[in-house]
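compute the structure for the input listed below.
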Amino acid sequence: MATQKLYAGAKLREIRARLALTQKSFADKLGVSLPYLNQMENNHRPVSASVVLALAQEFGLDVTELTVGESERLVSDMREALADPVFAATSPPLADLRLAASNAPALARAFLDLHRAYRQTHERLASLDEALGREDASLRPSPWEEVRDFFHYCDNYIDAVDRAAEHFATPGGAPQDITRTAITALERRGITVTFTDQPETRRYDPATKRLTLSNRTAGPTQRFQLLLQVALLTQNELIEATLDLARFATPEARDIAKIGLANYFAGAALLPYRAFQAAALQTRHDLERLADLFGASIEQVAHRLSTLQRPGAKGIPFFFVRVDQAGTITKRHSATRLQFARFGGACPLWNVHRAFESPGQFLRQLAETPDGVKYLCLSRDVSKPGGAFLAPVKRYAIGLGCEVQHAPQLVYADGLDLKGHFEPIGISCRICERPACHQRSVPPLERRLKVDPDRRGLLPYEIAE
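This is a model prediction of the structure:
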């Protein structure tokens, strides 16, 4: 099988700009001619193996930066958008999408923004009863989606915030009692921390400078909420500077992102990068042991594993997802080539949906996506009790996984035949190319259908080749 050529012009330009080098200086360090570098940066030539080697030797570059990241996500997102019936007469080849993602990522993102605006307009027209008589019925981008995409395209890793949290949690590199450290940091600002039997998880009163946390919540939740408040009160300048750089379109998106960055700080302080990464390697990524070591929840540990994308010190590329009982994705991130559907639920053949059937157990699955990439998938239900008899219980399932070549580094691969059968899964039915899936809910929008009233197979139609 022919090896796929690597075109990474936009990434090369980004690396050169980061190093503040001219094209001539960069070409000299890579051992190539100036015209050759220019052709690579404009994707007229693929990045050669010698250039990849020089990037690693000269600049200590993690070469996975060239192959995994924004470009793959842009291609996946554009394919899903182009599967919309509005583009029925337009089907750009995959090679064109890859060129657009590599050569003109800003244009690709603008296209996705335009398609999202179209979808929102269509949805509003379909429910005029909600908009009639409202003065503010004009279309605005969803702040929630805007923030979600911000983290998505940052690889869910915010370097400045991550390092600040690590410094807070491990000053001088030595681990600290994070609860005591957090309370001390607040007390230095004149803030009193108390724990009561209140139903609210966290409440801060700026007038009295009193932070109250609920005794009804589990220890990991208490610690996380304590650290979140520390972020809001002690890291405000850093968070605001990060928000300024992000340039969100609406005040609502900025407000949501501020909470998101405070959440990020809390998770990174609870599970500081280098200490957590070392423990993950030592325990072979055993989520239960890591949760015990750091006083965190299974979900917090799984989410943190998917964020270990620090340049020069990257962990295993994981995907992480959380779904509710209706199959709706409520959290998603992927540092792998697996990308989740932006709209609707996940593939029903994926084991994350079966986690609700086996509470308290880890489910393992060897799965293969339509592009031929194989994964080790792990899922488990996670429940969040309300702390009282009549309090509602939140029920979710989480999924964590990596490409199969990394599986031997996970304890969950033990006993599995990594060269055996892999279950077929997809992203969502409307863009899945598999012709004979027994769980298909809707036809693939990019393929023609054949309907024979005298025959019935797995589906009431056949997908034309």
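
alpha carbons only for contacts and neighbour counts from here, please
Noted.

roughly how far out does the strand or helix carrying residue 400 sit from the chain middle?
For residue 400, the host element (DSSP states H and E) is strand 394-403. Between the centre of strand 394-403 and the centre of its host chain there is 12 Å, according to CA atoms, centre = their mean, to the nearest Å.

contact partners of that strand?
Residues outside strand 394-403 that contact it (CA atoms under 8 Å, 6 or more residues apart in numbering) are 299, 302, 316-325, 336, 352-353, 355-356, 373-386.

please apply the same query to stretch 242-255.
Contacts of stretch 242-255 (CA under 8 Å, 6+ apart): 142-144, 146-147, 150, 257-258.

end to end, how far does it reach?
End-to-end span of stretch 242-255 (CA to CA, to the nearest Å): 12 Å.

buried residues in that stretch, which are they?
Going by neighbour count (16 or more other CA atoms under 10 Å), the buried part of stretch 242-255 is 242-243, 248, 253-254.

most widely separated two among those residues?
242 and 253 (13.3 Å; CA to CA).

can you name the residues that contact the nearest residue in space to residue 42 that is not next to it in sequence?
Leaving aside its sequence neighbours, residue 42 sits nearest to residue 9 (CA to CA, 6 or more residues apart in numbering; 5.3 Å). Contact partners of residue 9, counting by CA under 8 Å, 6+ apart, are 40-43, 102-103.

of those, closest to residue 206?
Using CA to CA, those come closest to residue 206 at residue 102, 47.5 Å.

quick one, what contacts the closest one?
Residue 102 neighbours (CA under 8 Å, 6+ apart): 7-11, 43, 71.

next one: residue 317
With CA under 8 Å, 6+ apart, residue 317 has these contacts: 306, 308-309, 334-336, 402-403.

helix, strand, or coil at the residue most central in space within the chain?
Geometric centre of the chain, nearest residue: residue 333, 1.5 Å, by CA atoms, centre = their mean. Residue 333 falls in the strand class when you classify it by DSSP: H, G, I helix; E, B strand; the rest coil.

equivalent analysis for residue 376, please.
Of the three states, residue 376 takes strand under three-state DSSP.

tally of neighbours for it?
Counted with other CA atoms under 10 Å, the neighbours of residue 376 add up to 25.

can you tell me how far the closest residue to residue 294 other than its chain neighbours sits from residue 382?
In space, and not counting its chain neighbours, residue 294 is closest to residue 271: 6.6 Å by CA to CA, 6+ apart. Distance of residue 271 to residue 382, given as CA to CA: 19 Å.

one more, so I can put them side by side:
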Amino acid sequence: MAIGKLYIGRKIRELRDAHKSTQSKFAERIGISTSYLNQIENNQRPVSASVLVALAEKFEINISELSSGEGDRLLSALSEALNDPIFDNLNMTAQELKLVSQSAPNMAHALIRAHQGFRRNSEQLASLSDSLGRSASLAETTPFEEVRDFFHFVDNYIHALDIEAEKLSQELQLENSDRRYTQLCQFLEQKHQIQVVSDKDSGEILRQFDPLTSTLRMNPYAAPSTRDFQLGLQIAQVHASELIENIAKNANFRTQEAFEICKIGLQNYFAGALLLPYTFFHSTAAELRHDLELLSVRFGASLEQVCHRLSTLQRPGLKGVPVFFARVDRAGNITKRHSAARLQFARFGSACPLWNVHEAFETHDRIIRQLAETPDGARYLCLATQISKGTGGFSRPQQRYALAFGCEISYAHTFIYSDDLDLSARASFTPIGVSCRICERTQCPQRAVPPLMQKIQVDHNSRATLPYSIAKS
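So this is what the prediction gives:
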């Protein structure tokens, strides 16, 4: 797929500021005029290929880091919001959307937040007409959504926290997963005077810390990967509390609830980075060609922990393969998501019914594969598998989810799952969308609802799979 014109003035300006350079000196270094650099930084002109090459050579940066990342995710979210029928008469072009997301990202975020509030308000008005008086702030983004967007727009990578976790992992020599539980317990006891005990009566509680007695009670029936992760989370609370507090404060959340939820997310992040340290995990993933099951065994981690960690490999100068990752429940709700690839998940509604993630609930203990193509022509290798979570025992509830994971087809060769697939045949690819409400495909037999931005036509004398047809725009 051809790359369009790049308007990345904000990133160029940030790069220049990071090197404490004036426009004239920066322009001279990359071989262009000061006026041209000024136009680039103000998004009045796109960046040419020669400028990109000069930036890569002079400043040792990856060109892909300039042309992707937050801008793509913000553009996707903005595009979805403006597909709402309330903006029917705007007819904004793709280039206009790019200029807004790249030149005025704060304005784009504000519009997305306003649209979220509008949708939530509309949905609650429809379903809670008799109890509107009890809701004081229907149009506000929920704290959970605010935190989700925070991680989404920082590329699901927290550099300072990742570095600190990797440093501690190396000090504790956690690469040997066989001794990891003992090492983590010893660290808590010796460095923080926290005693770890087994509690057979903990029920569904995985971890219970009593600050008065400095006792950490652990559920002995939890899976080893879950048990280790909970110890890592406890270490995050006592070892990296100040760092986590500062990161959450700098996010400037609007509510205390969002602030506290973010701290939980950052503690989870630290735990994952501690147990799967960046540099070693990055090299091992490449060595094993992203074999999820082998990575799970090698690091004593669950498949979900492995997939989640792979989605965070965004360290400057040592990036991993850009992947997408999502966790979906049986009702089709996306309960966890991130994408460093062009594929962006819908912010509203369920996932495309043609996506193999739904099939995972029917195929136990197996990773299933799919070659898929989205309406924009991008192609992907999609993996999916079902997981169960719980504390064991016949009477204990089991949570079941499907994990979705994959990459753009240009990176498929780095995955062992692509070896016997025909990546060149168009017929091998299943046409999927993001969600029915914004999907442009007119001939999909699995469509749940009509697309928002297109008109439907009804022929009372003819009936196909759907009771209507979609007018071609």
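
gap between the residue nearest to the centre of the first structure and residue 426 of the first structure?
16 Å.

repeat that for residue 265 of the first structure.
Taking CA to CA, one finds residue 265 of the first structure at 33 Å from residue 426 of the first structure.

between these two, which has more neighbouring residues?
Using other CA under 10 Å as the criterion, residue 265 of the first structure and residue 426 rank with residue 265 on top: 31 against 24.

and the more buried one? What does it align with in the second structure?
Counting by TM-score structural alignment, residue 265 of the first structure lines up with residue 270 in the second structure.

got the contact list for its match?
Residue 270 of the second structure neighbours (CA under 8 Å, 6+ apart): 161-162, 165, 232-233, 236.

distance check, it against residue 240 of the second structure.
In terms of CA to CA, residue 270 of the second structure sits 8 Å off from residue 240 of the second structure.

map residue 376 of the first structure onto the second structure.
In the second structure, the residue paired with residue 376 of the first structure is residue 381, using TM-score structural alignment.

ok, residue 274 of the first structure next?
Under the alignment by TM-score structural alignment, residue 274 of the first structure pairs with residue 279 in the second structure.

next, count neighbours for that match.
14.

can you redo the buried residues of stretch 242-255 of the first structure as TSV with distance to residue 197 of the first structure and secondary structure?
Output for these, formatted as TSV (distance: CA to CA, whole Å; DSSP: H, G, I helix; E, B strand; the rest coil):
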residue	distance to residue 197 of the first structure	secondary structure
242	35	helix
243	35	helix
248	38	coil
253	33	helix
254	32	helix
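
closest one to residue 295 of the first structure out of those, please.
residue 242 (28.4 Å).

relative to residue 253 of the second structure, how far out is the counterpart of that closest one in the second structure?
In the second structure, the residue matched to residue 242 of the first structure (TM-score structural alignment) is residue 247. Distance, residue 247 of the second structure to residue 253 of the second structure, using CA to CA: 11 Å.

helices of the stretch 251-400 of the second structure, residue ranges please.
For the stretch 251-400 of the second structure, helices defined by DSSP state H, counting those that start in this stretch occupy the ranges 256-275, 278-287, 292-299, 303-310.

now the ones you listed as JSON lines including distance to residue 185 of the second structure?
Shown next, in JSON lines, are the helices of the stretch 251-400 of the second structure (distance: least, CA to CA, whole Å):
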{"stretch": "helix 256-275", "distance to residue 185 of the second structure": "14"}
{"stretch": "helix 278-287", "distance to residue 185 of the second structure": "22"}
{"stretch": "helix 292-299", "distance to residue 185 of the second structure": "18"}
{"stretch": "helix 303-310", "distance to residue 185 of the second structure": "20"}
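
between those, which one is nearest to residue 452 of the second structure?
Nearest of the helices of the stretch 251-400 of the second structure (CA to CA): helix 256-275, 31.0 Å.

buried residues in that closest one, which are they?
For helix 256-275 of the second structure, by 16+ other CA under 10 Å, it's 258-275.

so residue 429 of the first structure is in contact with residue 446, correct?
No: in this structure, residue 429 of the first structure is not within contact of residue 446 by CA atoms under 8 Å, at 11.0 Å.

those two: which is more packed in?
Shown here are residue 429 of the first structure and residue 446; by other CA under 10 Å, residue 429 has more neighbours (23 against 20).

and the more buried one, what pairs with it in the second structure?
Aligned partner of residue 429 of the first structure by TM-score structural alignment: residue 436.

just list the residues touching that match, thanks.
With CA under 8 Å, 6+ apart, residue 436 of the second structure has these contacts: 351-352, 447-451.

6 Å - rerun?
Residues near residue 436 of the second structure by CA atoms under 6 Å, 6 or more residues apart in numbering: residue 449.

please apply the same query to the one 4 residues further on.
If you count contacts by CA under 6 Å, 6+ apart, residue 440 of the second structure has none.

superposed on the first structure, where does the helix or strand hosting residue 164 of the second structure end up, distance-wise?
Using DSSP H and E, residue 164 of the second structure maps to helix 159-172. Helix 159-172 of the second structure differs from its equivalent in the first structure by a mean of 1.4 Å after superposition (mean CA distance after the TM-score superposition for the first structure).

does anything pack onto that helix? Which helices or strands?
On a contact count with 3 or more CA pairs under 6 Å, 6 or more residues apart in numbering; DSSP states H and E, helix 159-172 of the second structure meets helix 256-275.

what angle do the helix it packs on and helix 159-172 make?
Helix 256-275 of the second structure and helix 159-172 are oriented at 40 degrees to each other (axes from the mean of the first three to the mean of the last three CA atoms, to 10 degrees).

how close does helix 256-275 of the second structure sit to the first structure?
So helix 256-275 of the second structure averages 0.3 Å relative to the first structure (mean CA distance after the TM-score superposition for the first structure).

now the angle from that helix to helix 278-287?
Using the same axes, to 10 degrees, helix 256-275 of the second structure lies at 70 degrees relative to helix 278-287.

okay, now residue 34 of the first structure: neighbour count?
Neighbour tally, residue 34 of the first structure, other CA under 10 Å: 15.

next, the contact list for it, please.
Residue 34 of the first structure makes contact with 24, 27, according to CA under 6 Å, 6+ apart.

distance to residue 33 of the first structure added to the buried residues of stretch 242-255 of the first structure, as TSV?
What follows is these, written out as TSV (distance: CA to CA, whole Å):
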residue	distance to residue 33 of the first structure
242	38
243	40
248	40
253	45
254	45
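
let me know the closest of these to residue 281 of the first structure.
Distances from residue 281 of the first structure to those, taken by CA to CA, are shortest for residue 242, at 30.5 Å.

the closest one and residue 268 of the first structure, how far apart?
In terms of CA to CA, residue 242 of the first structure sits 16 Å off from residue 268 of the first structure.
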